[in-house]
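Enquirer: Next comes the sequence, and after it the predicted model I'd like to discuss.
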Amino acid sequence: MTILKLVSAMVLVSFLASCAESPTGRRQMLLFSDGEMSQMGGTAFDEMKQKMTINKDGPTNRYVSCIADAITGSLSSEWRGSWEVVVFEEDSANAFALPGKKIGVHTGIFQVAKNTDQLATVIGHEVGHVLAHHSAERMSVQSVASTGTQLIGVLLGEGAGKETVMGLLGLGTQYGVVLPYGRAQESEADLVGLDLMAKSGFNPEASVTLWQNMSTLSGDQPPEFMSTHPSHSSRISDLQKQLATARPIYEKAKANGIRPSCQL
């Protein structure tokens, strides 16, 4: 057997052994373990804390942590508890969550997430990316495409390619390598996050308003077929459809006394 055939066979075996299913039933290839992804996420988060200015305002941090704790507290046992939450002084309307139970929120997000339920939409969406293993999925695809590049070694050590790894984790804007999640992953995180916020006692109706605010802030978008992200209108439409599922979850949470009191 030639080396090429051997490598191809190994890749095929790895693919078959790593087939997984996302929360919405989409097939995924996952070549990295949760432990490996947590290590990468933790290392990336530590670097972000060194590179960026951390917000020290007490009320702001308590507000963000209250929402994040309510959402992560409703997760299954394997995901629940001990999430590190950091607010960064950054004007961009952004937030992120990383494997290893890390959540980062930019102060610029308050331009669009104007109340508790809207910020819960954002944090729920970002946590949804982690629950759906989207970073591991992108790492796996990149690993196969780059013929076995040692992505973990690149991130934990020094050398060319580190920016790409950070981009795959969803931190590309800070490193000049913009690798946004794909359209399917973004839509999936929207739906997972919507049900998650509703389960945590936040009003899912706010998700529509949030994306209306985002649309107003960002202005005209390119046609959806030219973008890796769903258009704001498609996003809003999909969320409105999912509200039929999310509303009963929210009402059940309220009936069970789950009503987070998070105020800024």
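Expert: Thanks, I have it. For clarity, every value in this text was computed on a predicted model and none was experimentally measured.
Enquirer: From now on I want contacts and neighbour counts done on CA atoms only, so please keep to that.
Expert: Fine.
Enquirer: check contacts around residue 140.
Expert: By Cα atoms under 8 Å, 6 or more residues apart in numbering, the residues touching residue 140 are 29-32.
Enquirer: can you put the residues you listed in a markdown table and add secondary structure and neighbour count?
Expert: Formatted as a markdown table, those follow (DSSP: H, G, I helix; E, B strand; the rest coil; neighbours: other Cα atoms under 10 Å):
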| residue | secondary structure | neighbour count |
| --- | --- | --- |
| 29 | strand | 21 |
| 30 | coil | 24 |
| 31 | coil | 21 |
| 32 | coil | 17 |
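Enquirer: Between the residues you listed, which sits nearest residue 253?
Expert: When these are compared for distance to residue 253 (Cα to Cα), residue 30 wins out at 32.8 Å.
Enquirer: Now do the contacts for that closest one.
Expert: 15, 18-20, 136-137, 140 are the contacts of residue 30 under Cα under 8 Å, 6+ apart.
Enquirer: Which of those residues has the largest number of neighbours?
Expert: Most neighbours among the contacts of residue 30, by other Cα atoms under 10 Å: residue 136, with 24 neighbours.
Enquirer: Show me the strands in the chain, by range?
Expert: Counting by DSSP state E, the chain has strands at residues 19-21, 27-29, 84-88, 95-98, 102-106.
Enquirer: Turn those into CSV, columns for distance to residue 131.
Expert: Below are the strands of the chain laid out as CSV (distance: least, Cα to Cα, whole Å):
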stretch, distance to residue 131
strand 19-21, 12
strand 27-29, 13
strand 84-88, 16
strand 95-98, 10
strand 102-106, 12
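Enquirer: among the ones you listed, which is nearest residue 165?
Expert: strand 95-98 (12.6 Å).
Enquirer: follow-up on the earlier one: of the strands of the chain, give the one that comes closest to residue 166.
Expert: Comparison of the strands of the chain against residue 166 by Cα to Cα identifies strand 95-98 as nearest, at 10.6 Å.
Enquirer: contacts for the closest one?
Expert: 38, 41-42, 45, 103-106, 109, 122-123, 126-127, 129-130, 169-171.
Enquirer: same thing but 6 Å
Expert: Outside strand 95-98, the residues within contact range by Cα atoms under 6 Å, 6 or more residues apart in numbering are 41, 103-106, 126-127.
Enquirer: And the furthest pair within the residues you listed?
Expert: Among the contacts of strand 95-98, 41 and 106 lie farthest apart (Cα to Cα), at 17.5 Å.
Enquirer: need the helices for the stretch 1-150 of the chain, in chain order.
Expert: For the stretch 1-150 of the chain, applying DSSP state H, counting those that start in this stretch gives helices covering 3-18, 34-51, 58-72, 116-131, 134-145.
Enquirer: ok, structure two:
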Amino acid sequence: MKTYFLFFLMIFVVISCATNPFTGKKTMALVPNSQILPMAFEQYNQFLSENKVVTGTAEADMVKRVGQRISIAAKRWLDANNFPGYLKDYKWEYNLVEDETVNAWCMPGGKIVFYTGIMPIASSETGVAAIMGHEVAHALANHGQQRMSAGLLQQAGAAAGNFAFKDDKQRDIFNMAYGVGTTVGGILPFSRGHESEADKIGVYIMAIAGYDPYEASKLWERMKASKSGKKGPPEFLSTHPSNDSRIDNLSALAPKAKAEAEKFGVTQFRQN
């Protein structure tokens, strides 16, 4: 019974894959976007109804302006790389929300929120573009879909293990080892990989949008120096790479991002 279950699970995973347009790699897609996007849009609208959306200010207008430029750059890249129509189901929306949390996010389908708490660290329009590019990249690369798929696989593995072990003591040992092992050895590295991938995609898109990609590493230098950048677990226990790793990676990616932008005729880059 257990063997059949694992066999059919493997077949299901193999056929439930999507292609990441930025890497060409196959990614898990156990939950289709046709289900994910409507849920994301509903949750986004609910979030906005429960929080204070900032409108009519210079910062709010800047978030919308940068978001529009980043989304246009993403479409240009996707069209040029034989992915026309990739964004057809996106319903872009960019909002600034009053909250001291140092964060920003993009839901599947292009629903974006910046918290006012991250604006001082962004410091400039180009800093906002670096954040925006990164967050949009998560949606473009279907990272939410992949995380949901990984969670389902983790749950399926736990169910199979609990079915296999009849003895309560053995089952308890399995659950403890499985929980720690799949989290530290699987889910957390998976998440850090997504963050690094979003850094790369994001810095390319911001450059195509006309923003200096060298400013992305400077953003993370400011993040590192901030109060929020001084706390957190070791990298191997974190969902994100360390600030130092990100700064180094983004610095190395900047010249490549400029070279990619030049393919689209972009040779002048905004620095502030």
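Expert: Nice, thanks for sending it over. Small disclaimer: the values here were computed from a predicted structure and weren't measured.
Enquirer: before we move on, the earlier item: is it possible to mark the buried ones in the contacts of strand 95-98 of structure 1?
Expert: Among those, the ones that count as buried by 16 or more other Cα atoms under 10 Å are 41, 103-106, 126-127.
Enquirer: TSV for those residues, including distance to residue 252 of structure 1?
Expert: Compiled in TSV, those are given as follows (distance: Cα to Cα, whole Å):
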residue	distance to residue 252 of structure 1
41	33
103	27
104	29
105	28
106	31
126	23
127	21
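Enquirer: which of these lies closest to residue 73 of structure 1?
Expert: Nearest to residue 73 of structure 1 among these, counting by Cα to Cα, is residue 127 at 11.8 Å.
Enquirer: and that closest one, what pairs with it in structure 2?
Expert: The equivalent of residue 127 of structure 1 in structure 2 is residue 136 (alignment by TM-score structural alignment).
Enquirer: For its match, give its distance to residue 103 of structure 2.
Expert: Taking Cα to Cα, to the nearest Å as the measure, residue 136 of structure 2 and residue 103 of structure 2 are separated by 14 Å.
Enquirer: And residue 31 of structure 2, by the same measure?
Expert: Residue 31 of structure 2 is 26 Å from residue 103 of structure 2, by Cα to Cα.
Enquirer: Over to residue 210 of structure 2?
Expert: Residue 210 of structure 2 is 23 Å from residue 103 of structure 2, by Cα to Cα.
Enquirer: Chain neighbours aside, what residue packs nearest to residue 82 of structure 1?
Expert: In this structure, residue 82 of structure 1 finds its nearest non-sequential neighbour in residue 101, 7.1 Å apart by Cα to Cα, 6 or more residues apart in numbering.
Enquirer: Which residue in structure 2 aligns with that neighbour?
Expert: Aligned counterpart of residue 101 of structure 1 in structure 2: residue 110 (TM-score structural alignment).
Enquirer: tell me the contacts of its match?
Expert: Applying Cα under 6 Å, 6+ apart to residue 110 of structure 2 gives the contacts 90-92.
Enquirer: Could you export the residues you listed as a markdown table, including neighbour count?
Expert: Formatted as a markdown table, these follow (neighbours: other Cα atoms under 10 Å):
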| residue | neighbour count |
| --- | --- |
| 90 | 16 |
| 91 | 12 |
| 92 | 17 |
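Enquirer: Shared with structure 1, which of those?
Expert: Retained in structure 1: residue 92, out of the contacts of residue 110 of structure 2 (criterion both residues aligned by TM-score structural alignment, their matches' Cα atoms under 6 Å).
Enquirer: with the contacts of residue 110 of structure 2 in mind, which one is nearest to residue 161 of structure 2?
Expert: Closest approach between those and residue 161 of structure 2, by Cα to Cα: residue 90, at 38.9 Å.
Enquirer: Isn't the closest one up against residue 108?
Expert: No - using Cα atoms under 6 Å, residue 90 of structure 2 is not in contact with residue 108; the gap is 8.1 Å.
Enquirer: joint contacts of these two?
Expert: Counting by Cα under 6 Å, 6+ apart, nothing touches both residue 90 of structure 2 and residue 108.
Enquirer: So which bits of the lengthiest helix in structure 1 are buried?
Expert: In structure 1, assigned by DSSP state H, the helix with the most residues is helix 232-255. By neighbour count with 16+ other Cα under 10 Å, helix 232-255 of structure 1 contains the buried residues 232, 235-236, 238-240, 242-243, 246-247, 249-251, 253-254.
Enquirer: ok, back up a step: can the contacts of residue 30 of structure 1 go into CSV with extra columns for distance to residue 155 of structure 1?
Expert: Output for the contacts of residue 30 of structure 1, formatted as CSV (distance: Cα to Cα, whole Å):
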residue, distance to residue 155 of structure 1
15, 23
18, 22
19, 24
20, 25
136, 14
137, 17
140, 15
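Enquirer: Show me the two of those residues that sit farthest apart.
Expert: Using Cα to Cα, the pair of the contacts of residue 30 of structure 1 lying farthest apart is 15 and 136, separated by 13.3 Å.
Enquirer: quick one, what contacts residue 204 of structure 1?
Expert: Residue 204 of structure 1 touches residue 198, counting by Cα under 6 Å, 6+ apart.
Enquirer: Tell me the residue in structure 2 aligned with it.
Expert: Checking TM-score structural alignment: residue 204 of structure 1 goes with residue 213.
Enquirer: And its match, how far from residue 108 of structure 2?
Expert: Distance, residue 213 of structure 2 to residue 108 of structure 2, by Cα to Cα: 24 Å.
Enquirer: do the same with residue 65 of structure 2
Expert: Per Cα to Cα, residue 65 of structure 2 is found 20 Å from residue 108 of structure 2.
Enquirer: contacting residues around residue 54 of structure 1?
Expert: Neighbouring residues of residue 54 of structure 1 by Cα under 6 Å, 6+ apart: 88-89.
Enquirer: same deal with residue 208 of structure 1?
Expert: Residue 208 of structure 1 makes contacts with residue 236, as judged by Cα under 6 Å, 6+ apart.
Enquirer: Check residue 20 of structure 2 too.
Expert: Applying Cα under 6 Å, 6+ apart, one finds that residue 20 of structure 2 lies in contact with residue 141.
Enquirer: how about a cut-off of 7 Å?
Expert: 26-27, 141 (Cα atoms under 7 Å, 6 or more residues apart in numbering).
Enquirer: And residue 194 of structure 1, by the same measure?
Expert: Contact analysis of residue 194 of structure 1 by Cα under 7 Å, 6+ apart lists 121, 124, 204, 246.
Enquirer: gap between it and residue 202 of structure 1?
Expert: Relative to residue 202 of structure 1, and taking Cα to Cα, residue 194 of structure 1 is found at 9 Å.
Enquirer: same check, this time on residue 233 of structure 1
Expert: For residue 233 of structure 1, the distance to residue 202 of structure 1 (Cα to Cα) stands at 22 Å.
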